[in-house]
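>>> sequence? don't have it. structure:
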């Protein structure tokens, strides 16, 4: 009997110790996660209990070793064949000379010497020099360029095969993914900086009113790195570094790269066709945000709402209508207009895309065949124009003309001009971009330019450029 009493006493004492320990060590800890509110109910907040060790085990050395020898220094040199100042007229001086116009980086993309760089790096060059990471220097020729996307393709003729960087799929990149920015500034040779992808499909709203789609990174990029490579940890090219967003022009945490899918498509077009084959969906639209959603009483706050469908375009033939909301193209989510332009710019005329849209709240899927965009930049007017269909001319009640795609100068009234139709230049009928080119090349440079055009409301007007 005495043993039973002792056993009961020990059990009670153990229970008391257990309960006290719970009160002291466990119940107090719960107070961090359960709080009283006025209703008297406990509020439970989700808490992660995983024992994650923060940091990174990513090894950048392999990606760096694969890429640094494939990024080169590109020097834009202007060659002067005559005296440029009074100081050149002396018995010991030269009647010519060379002057550095600009410099940047470039990316070798084939073993036989094709190099991608920025158009602004080689713009206006009469001579281009490329210096490899081993200090060898070559003369380069410009194969082609696309000023709108700031991509240029140049070529050198090496004695042997070169290291190169293979293209990766920029559509597969993810926000938060590690990347390396590889450049080759003139006085530093190859440089490598690391960061992450901060955002995708960034539209910088540049002055040419042509929406673009950039990869944003916090990897340090400075002016000498323009035209260099943005690579993933596998050493694959996912972007061409092109822009820095800062008041000083130097890196302060924001840098941008042209997605590799867009750059690769431009390069392939230049090699195969001699120019860039631009496919268009055939719409004008705008990104949906909270303000637009409320204004139009929409059920979504993301996507692209169609403002106008180009007559005769693939969009019209597929049945896309005004006020349709584009949510997805193929496997790409369309949250804003830059998502749409970024993906379409990686396609060619004749390619077919699957467009998922909302119409009056109902989802609809259509297949659209992209049509060709043929353009001509009228430098003297600061305008880019393209050919248009007869159906679109009828909608403007214009007998002939070319469409104004975008303005190239910041002081032009973009809202009044873009989308309008130019029907005459200097009283000469314009029926195609070839007519525009002929008129502009044969005109007298000293005379003003008189343009007859129809604005987007179909009103006929005249403007004079002096």
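The structure has been received and is ready for your questions. Bear in mind that the values here come from a model prediction, so they are computed numbers and not experimental data.
>>> C-alpha only now, for contacts and for neighbours.
Fine.
>>> what's the burial count for the nearest residue to residue 375 once chain neighbours are set aside?
Nearest non-adjacent residue to residue 375, counting by Cα to Cα, 6 or more residues apart in numbering: residue 386, 4.2 Å away. Residue 386 has 21 neighbours, counted by other Cα atoms under 10 Å.
>>> can you name the residues that contact residue 386?
Applying Cα atoms under 8 Å, 6 or more residues apart in numbering, we find residue 386 in contact with 373-376, 402-405, 432-433.
>>> same deal with residue 237?
Residue 237 makes contact with 165-168, 229-231, 260, according to Cα under 8 Å, 6+ apart.
>>> next step: the residues you listed restricted to strands.
229-231 (DSSP state E).
>>> list only buried entries from those.
For the ones in strands among the contacts of residue 237, a burial check counting by 16 or more other Cα atoms under 10 Å picks out 229-231.
>>> for those residues, which one is nearest residue 103?
Proximity of these to residue 103 (Cα to Cα) peaks at residue 229, which lies at 15.2 Å.
>>> returning to that earlier point: tabulate the contacts of residue 237 (a markdown table), appending distance to residue 130.
Shown next, in a markdown table, are the contacts of residue 237 (distance: Cα to Cα, whole Å):
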| residue | distance to residue 130 |
| --- | --- |
| 165 | 17 |
| 166 | 20 |
| 167 | 21 |
| 168 | 24 |
| 229 | 16 |
| 230 | 19 |
| 231 | 21 |
| 260 | 22 |
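>>> try it against this one:
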């Protein structure tokens, strides 16, 4: 009897437990369902576009809290009036004959009777900056490649007025040129700062006419990326020291100023890297001619109309262009010598001739500068003035020699030779 009662109690409790668990599951499910319904309703309500509209608007423009007279703005304002666009005009041949199957010809069938005239058209545009005003004249510095080949030059002032310009002088080695204009409408003249005092990371502004005078007085901001980069400048491949900046420099900016935050010109924008390197586009790498170099050159151009530099009186080729076999058999160079320039001809009575240099001598050093190619030789030579002396190191028949160059001869470096065989 007791066993029966105990068994009945155990079944009763088991039933209670089962009923409790079942009720809990049902209750939890109901609660979860209700919670999901609530969340879904909230999501629908929060994402649904409200009915009606605010017909009164109510949005307003607030007061500009930005500093409109910051350091960069002040620097730009102080120089902006001195920045100009430079227009290079060249002659375009135009024929007045009739258009035939093979081009223009005369109406009477003769090949010699067609008349033609020359018309000046804009060949290219660049930038420049007015740096000096003297009496009725004002002077503009720009790049040599901006004015090269021109038959006439014009300058567009910051106020939009277009005036004629005369070329005072140009220097291909440094890619600089000076123009003269009437000073009647010139109100602002830029000043130069010491480019030796700049430091990487320093804020700078580039001002000019990127893509032409339509975008005149465009200003871009960046920093000095490097103070002293060595690149081939101008049209004759002479190595020169330039300032590297990430301020945007585009076609048409050439000749415009690179300024510091005090509004001083510390460089003249000259070039940028624009080609693809291994499939990667090059951005943010522009170069400017340092102001200290600029001042030295433009002062000479104003005084003499050209730059006179020492000349060795030789023609030369880079040693790297000579085959290894010829370096051994003809030049008889030791294997340790792999860079330099080979003299191909020596002018009678020249500086090189007086010093005893001969054909097939290989110059490896001038003064304290290692000579690796024609560009580095020119860069080293151009550090000297006419009348000074320099020590040259060279190889002849496998033996190293030295000689003293008395730099009594000069050359006008505005003319260039673009052939592989260089002259100096």
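Thanks, I have it. Just so it is clear, the structure is predicted and the values come from calculations on it, not from any experiment.
>>> can you pull the TM-score for these?
TM-score of the superposed chains, computed with TM-score structural alignment, normalised by the length of the second structure, equals 0.54; 308 aligned residues with a Cα RMSD of 5.1 Å.
>>> related to what we said a few turns ago, so how far is residue 463 of the first structure from the residue nearest to residue 375 of the first structure?
Distance of residue 386 of the first structure to residue 463 of the first structure, computed by Cα to Cα, to the nearest Å: 19 Å.
>>> what segments of the stretch 301-450 of the first structure are strands?
For the stretch 301-450 of the first structure, applying DSSP state E, counting those that start in this stretch gives strands covering 304-309, 325-329, 332-333, 352-359, 362-369, 371-373, 375-378, 383-386, 402-407, 421-425, 428-429, 449-454.
>>> residue 284 of the first structure: which of these is closest?
Nearest of the strands of the stretch 301-450 of the first structure to residue 284 of the first structure, taken as Cα to Cα: strand 304-309 at 5.0 Å.
>>> need the contact partners of the closest one.
Contact partners of strand 304-309 of the first structure, identified using Cα under 8 Å, 6+ apart, comprise 282-288, 315-316, 320-327, 334-337.
>>> give me the number of residues near residue 194 of the second structure?
Neighbour count of residue 194 of the second structure, defined by other Cα under 10 Å: 14.
>>> ditto for residue 225 of the second structure
Residues within reach of residue 225 of the second structure, counting by other Cα under 10 Å, total 21.
>>> hang on, isn't it packed against residue 204?
No. Contact between residue 225 of the second structure and residue 204 fails when scored by Cα atoms under 8 Å: they sit 10.2 Å apart.
>>> where do the strands sit along the stretch 101-250 of the first structure?
Ranges of strands in the stretch 101-250 of the first structure, per DSSP E, counting those that start in this stretch, are 114-117, 127-131, 137-146, 151-155, 178-183, 191-202, 214-217, 229-232, 237-244.
>>> out of these, which is the most enclosed?
Ranked by mean neighbour count, these are led by strand 229-232 with a mean of 30 (mean count of other Cα atoms under 10 Å).
>>> who does that one touch, helix- and strand-wise?
strand 178-183, strand 237-244 (3 or more Cα pairs under 8 Å, 6 or more residues apart in numbering; DSSP states H and E).
>>> turn the ones you listed into TSV, including distance to residue 211 of the first structure.
Supplementary listing: those in TSV, determined by distance: least, Cα to Cα, whole Å:
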stretch	distance to residue 211 of the first structure
strand 178-183	24
strand 237-244	15
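>>> can you tell me which of those strands comes nearest to residue 113 of the first structure?
Closest approach to residue 113 of the first structure among these is made by strand 237-244 (16.1 Å; Cα to Cα).
>>> can you give me how far stretch 219-236 of the first structure is from the chain middle?
Computed by Cα atoms, centre = their mean, to the nearest Å, the separation of stretch 219-236 of the first structure from the middle of its chain amounts to 14 Å.
>>> check the first structure for its longest helix and report it.
helix 2-21 (DSSP state H).
>>> coming back round to it: possible to save the strands of the stretch 101-250 of the first structure as a markdown table with distance to residue 70 of the first structure?
As requested, those are arranged in a markdown table below (distance: least, Cα to Cα, whole Å):
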| stretch | distance to residue 70 of the first structure |
| --- | --- |
| strand 114-117 | 9 |
| strand 127-131 | 11 |
| strand 137-146 | 14 |
| strand 151-155 | 14 |
| strand 178-183 | 9 |
| strand 191-202 | 12 |
| strand 214-217 | 21 |
| strand 229-232 | 9 |
| strand 237-244 | 11 |
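>>> tell me which of those strands sits nearest to residue 78 of the first structure.
Closest of the strands of the stretch 101-250 of the first structure to residue 78 of the first structure is strand 127-131, at 6.1 Å (criterion: Cα to Cα).
>>> tell me what that closest one is packed against?
Counting by 3+ Cα pairs under 8 Å, 6+ apart, strand 127-131 of the first structure packs on strand 71-80, strand 137-146.
>>> export the ones you listed to JSON lines and append columns for distance to residue 350 of the first structure.
Output for these, formatted as JSON lines (distance: least, Cα to Cα, whole Å):
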{"stretch": "strand 71-80", "distance to residue 350 of the first structure": "34"}
{"stretch": "strand 137-146", "distance to residue 350 of the first structure": "20"}
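>>> for the stretch 51-200 of the second structure, which segments count as helices?
Secondary structure of the stretch 51-200 of the second structure by DSSP state H, counting those that start in this stretch: the helices cover 71-80, 144-147.
>>> CSV for those, including distance to residue 47 of the second structure?
Shown next, in CSV, are those (distance: least, Cα to Cα, whole Å):
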stretch, distance to residue 47 of the second structure
helix 71-80, 45
helix 144-147, 60
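>>> out of these, deepest packed?
helix 144-147 (a mean of 24).
>>> show me what that helix is packed up against.
Using 3+ Cα pairs under 8 Å, 6+ apart, helix 144-147 of the second structure is in contact with strand 83-95, strand 116-134, strand 176-182.
>>> ok, 10 Å please
Counting by 3 or more Cα pairs under 10 Å, 6 or more residues apart in numbering; DSSP states H and E, the packing neighbours recorded for helix 144-147 of the second structure are strand 83-95, strand 116-134, strand 162-171, strand 176-182, strand 265-272.
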